[in-house]
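S.K.: I need the structure of the sequence given here:
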Amino acid sequence: MAKIRVVVVDDSALVRSLLTEIINRQPDMSCVGAASDPLVAREMIRELNPDVLTLDVEMPRMDGLEFLSRLMRLRPMPVVMVSTLTEQGAEITLRALEMGAVDFVAKPRIGISSGLAELSGDIVDKIRVAASAHVRRQASALSTPESRAPQSAPDTPRAPLPRLSTEKIICIGASTGGTEAIREVLMPMPADAPAIVITQHMPPGFTTSFAARLNTLCRIRVEEARDGQRILPGHAYIAPGGHHLRIDRSGSNYVAVVEDTEPVNRHRPSVEVLFRSAARVLGPNALGVMLTGMGADGAQAMREMKDAGSYNYVQDEASCVVFGMPRMAIQCGAAHEILPLNQIASALLNKLAASPSSVRHRI
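M.R.: Alright, predicted model coming up:
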């Protein structure tokens, strides 16, 4: 079996050395080149034809975003960004994901040698996933708010949505490729849409920027979930990085529960935690959505949602960056409908418009 060929691009000689060593220790991959800047990397890509690129953001001669923009227009390939754990680093990383990067690794600000060693399992896992990801050519360079709109925005129902009570909640799970998939689902939602609760696999330090970025693009209010806050229509709540998010009941209200208990399926936040709480607390008042992502997190719990009365949508393979989580949800029998990404928002809205009223959960 052919090894995954990787080129590392980073202006730090230490980071290049560490990443090369981490990659070459794996029996299924090889670091075939290490470049100190994008101009050197460009020649390496032409000569070595790698399967995956790891790319730093801040580099001399050409920054990582500009290089990524050119790469995704002219020679699309799987890219894993290597970003810093700062607010600015999070913003830049989210832009990179918008521009076509498959995933990212957040390198520590101090103790780089020990930090990258601790992250080695995560790094090589993401390289493996990136090697099999569906990468699409990007039409434009550095994106603007207008260019970030879905290219084929789904039609909203012709009839206005009936007023929906707080009983209805949309629950979304995603991993690799999910930041852009979530954006495409949320942007068409009207200001009075039912509440949306989201678990996206993401480390601490990035979900705050992710929520703020979505909030500038959407008609609904998007925020990072806070423990104990009431879940309201017209709002989307994103699980904070490093914490699980589940739904609970407080009297007649639904509330968010944010906790830092043990990882589930190796993840924190875990889709399994959110979906299992939806099955237990929401029952038929839930709509489930499984988007692109690696692994099987949330698949079995989505089946529990279906058994409890939820109606579930799963993203199809052709539109996924990685078809792992959706595939496992389908294999579990959790899906009612399997749809392209650009049809999921309209399907949700049409389902809600066709519902005569919300189903009151029995306590």
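S.K.: all contacts plus neighbour counts: C-alpha atoms, from now on.
M.R.: Will do.
S.K.: all strands of the protein, in order?
M.R.: Listed from the start of the chain, the chain has strands (DSSP state E) covering 4-9, 29-35, 52-56, 79-84, 103-107, 169-174, 195-200, 221-224, 235-238, 244-250, 253-259, 286-290, 311-315, 337-339.
S.K.: let's have the ones you listed in a markdown table, adding distance to Met62 and mean neighbour count.
M.R.: As requested, those are arranged in a markdown table below (distance: least, C-alpha to C-alpha, whole Å; neighbours: other C-alpha atoms under 10 Å):
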| stretch | distance to Met62 | mean neighbour count |
| --- | --- | --- |
| strand 4-9 | 12 | 25 |
| strand 29-35 | 13 | 20 |
| strand 52-56 | 11 | 26 |
| strand 79-84 | 15 | 25 |
| strand 103-107 | 19 | 23 |
| strand 169-174 | 32 | 26 |
| strand 195-200 | 31 | 26 |
| strand 221-224 | 33 | 21 |
| strand 235-238 | 33 | 23 |
| strand 244-250 | 38 | 22 |
| strand 253-259 | 40 | 19 |
| strand 286-290 | 37 | 27 |
| strand 311-315 | 36 | 25 |
| strand 337-339 | 39 | 16 |
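S.K.: quick one, the helix of greatest length in the chain and strand 311-315 angle?
M.R.: Taking residue count as the measure and DSSP state H as the definition, the longest helix of the chain comes out as helix 341-354. Relative orientation of helix 341-354 versus strand 311-315 (axes from the mean of the first three to the mean of the last three C-alpha atoms, to 10 degrees): 170 degrees.
S.K.: run this one through as well so I can compare:
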Amino acid sequence: MLDTRPIRVLIVDDSLVVREVVTELLDRQAGIEVVGTAADPYEARELIKSLRPDVLTLDVEMPRMDGVTFLRNLMRLHPLPVVMLSSLTHEGAEVTLDALEAGAVDFIAKPGSESSDRTLEHFTQVLRQKVVTAAGLTRQLATRARQRPASTSVTPRVPAGNPAFDFSQNLIAIGASTGGTEALRDLLQVLPAKLPPIIVTQHIPAGFSARFAKRLDGCCQLQVKEAQQGEPLLPGHVYITPGGRHLLPIRMAGEFRAQVDDGAPVNRHKPSVEVMFNALAELDTRRSALVMLTGMGEDGAQAMTGCHDRGLLTIAQDQASSLVWGMPGAVVKRGGADRVLPLNRIASALLEHCYLGSAQ
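M.R.: Below you'll find the predicted structure:
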């Protein structure tokens, strides 16, 4: 029988103004009911027991107990889908990445105190979408703790011999959204340093991407950095698309370079996976590879299918290992994936392709 009851949301934030604004914005949305608000994690803990919410929105920085500590305790004792409300500061970015690592399913940047009606409307639409998506992830949260250790423990073997093609003349491109920050870490940290340039578009706001790249660089053999306009794309490096920009690989004087573009959002996203994959298709490389990881929506699916039709290797993360099987699922439904793999087998497939030419 179809469940028609509204999604029950508990808002946890130390700011009375934020609690009131978010309550008002969500209560306007059909299918969502704000069942309570809490000023700190201690109050939230009691309300979770009595109200049994489906989703929490959680401030990252609060007194008495910080949001990340509360989140770790919550995921250990009573896993619930949590959407973090983050400030657009360096400190806010760092704490938000901690929260995603601790088990939050997604985050959204808080609107400023002087936000326009249009900005608030966009914030409301995005928040609603994230709450609805989060409400459907209870089962995934219950199994993610078992999947993560499995994905991080598998270190692929680098095939013996020389690579199957010239690393300087081909690319690996990866797209991701919801759940992608952790999936990218699990994938990249087991890859060896000797690989073609890797370009990554993760849906992330401005101010977060540089911190995210720095975190990845600390746990990877590959060198990870935020992409800069015009810089060469070198083998053994990973380039993260800057938040609030698009990344297009271009070829100049026989080498790949990064074109960082400030164009309009595509598929409502900036950065957009569609933009990056379309640019890769125009380069007409024959041995490049594309990977679509977990994410909400369909951004990049059409362009990835086009690359598949051109003969490039395309790999989609499977449903069981994806937090949200929106973006990879859209590729599969279009027939655009050569391989559909669990997260912990994607690294081996890329190595087979690069060294043996046999991943398809």
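S.K.: TM-score for these two?
M.R.: In this superposition the chains share a TM-score of 0.92, using TM-score structural alignment, normalised by the length of structure 2; 350 aligned residues with a C-alpha RMSD of 2.0 Å.
S.K.: about what we covered before: tabulate the strands of structure 1 (a markdown table), appending distance to Arg42 of structure 1.
M.R.: Supplementary listing: those in a markdown table, determined by distance: least, C-alpha to C-alpha, whole Å:
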| stretch | distance to Arg42 of structure 1 |
| --- | --- |
| strand 4-9 | 10 |
| strand 29-35 | 9 |
| strand 52-56 | 11 |
| strand 79-84 | 13 |
| strand 103-107 | 20 |
| strand 169-174 | 32 |
| strand 195-200 | 32 |
| strand 221-224 | 38 |
| strand 235-238 | 37 |
| strand 244-250 | 40 |
| strand 253-259 | 44 |
| strand 286-290 | 36 |
| strand 311-315 | 34 |
| strand 337-339 | 37 |
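S.K.: what's the distance between Asn24 of structure 1 and Ala236 of structure 1?
M.R.: When C-alpha to C-alpha, to the nearest Å is applied, the distance between Asn24 of structure 1 and Ala236 of structure 1 equals 42 Å.
S.K.: in this structure Pro204 of structure 1 contacts His244, no?
M.R.: No: counting by C-alpha atoms under 8 Å, no contact exists between Pro204 of structure 1 and His244, whose distance comes to 11.5 Å.
S.K.: follow-up on the earlier one: for the longest helix of structure 1, grab the matching residue range in structure 2.
M.R.: Per the alignment by TM-score structural alignment, helix 341-354 of structure 1 matches residues 343-356 in structure 2.
S.K.: and that stretch, what's buried?
M.R.: The neighbour-count check on stretch 343-356 of structure 2 (16 or more other C-alpha atoms under 10 Å) flags 343-356 as buried.
S.K.: distance from it to the middle of the chain?
M.R.: Remark: stretch 343-356 of structure 2 is offset 21 Å from the chain centroid, using C-alpha atoms, centre = their mean, to the nearest Å.
S.K.: now do the helices in the stretch 51-200 of structure 1.
M.R.: Per DSSP state H, counting those that start in this stretch, the stretch 51-200 of structure 1 has helices spanning 64-74, 87-98, 112-118, 120-131, 178-186. These are given in chain order.
S.K.: columns mean neighbour count on top of the ones you listed, output as CSV?
M.R.: Conversion of the helices of the stretch 51-200 of structure 1 to CSV gives the following (neighbours: other C-alpha atoms under 10 Å):
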stretch, mean neighbour count
helix 64-74, 19
helix 87-98, 19
helix 112-118, 15
helix 120-131, 19
helix 178-186, 22
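S.K.: want to throw these into CSV with distance to Lys3 of structure 1?
M.R.: Supplementary listing: these in CSV, determined by distance: least, C-alpha to C-alpha, whole Å:
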stretch, distance to Lys3 of structure 1
helix 64-74, 23
helix 87-98, 25
helix 112-118, 22
helix 120-131, 10
helix 178-186, 27
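S.K.: corresponding residue for Gly177 of structure 1 in structure 2?
M.R.: Looking across to structure 2 (by TM-score structural alignment), Gly177 of structure 1 lines up with Gly179.
S.K.: got it, and Ala35 of structure 1?
M.R.: Under TM-score structural alignment, Ala35 of structure 1 pairs with Ala38 in structure 2.
S.K.: got the contact list for that match?
M.R.: Contacts for Ala38 of structure 2 were tallied using C-alpha atoms under 8 Å, 6 or more residues apart in numbering; they are 10-14, 44, 47.
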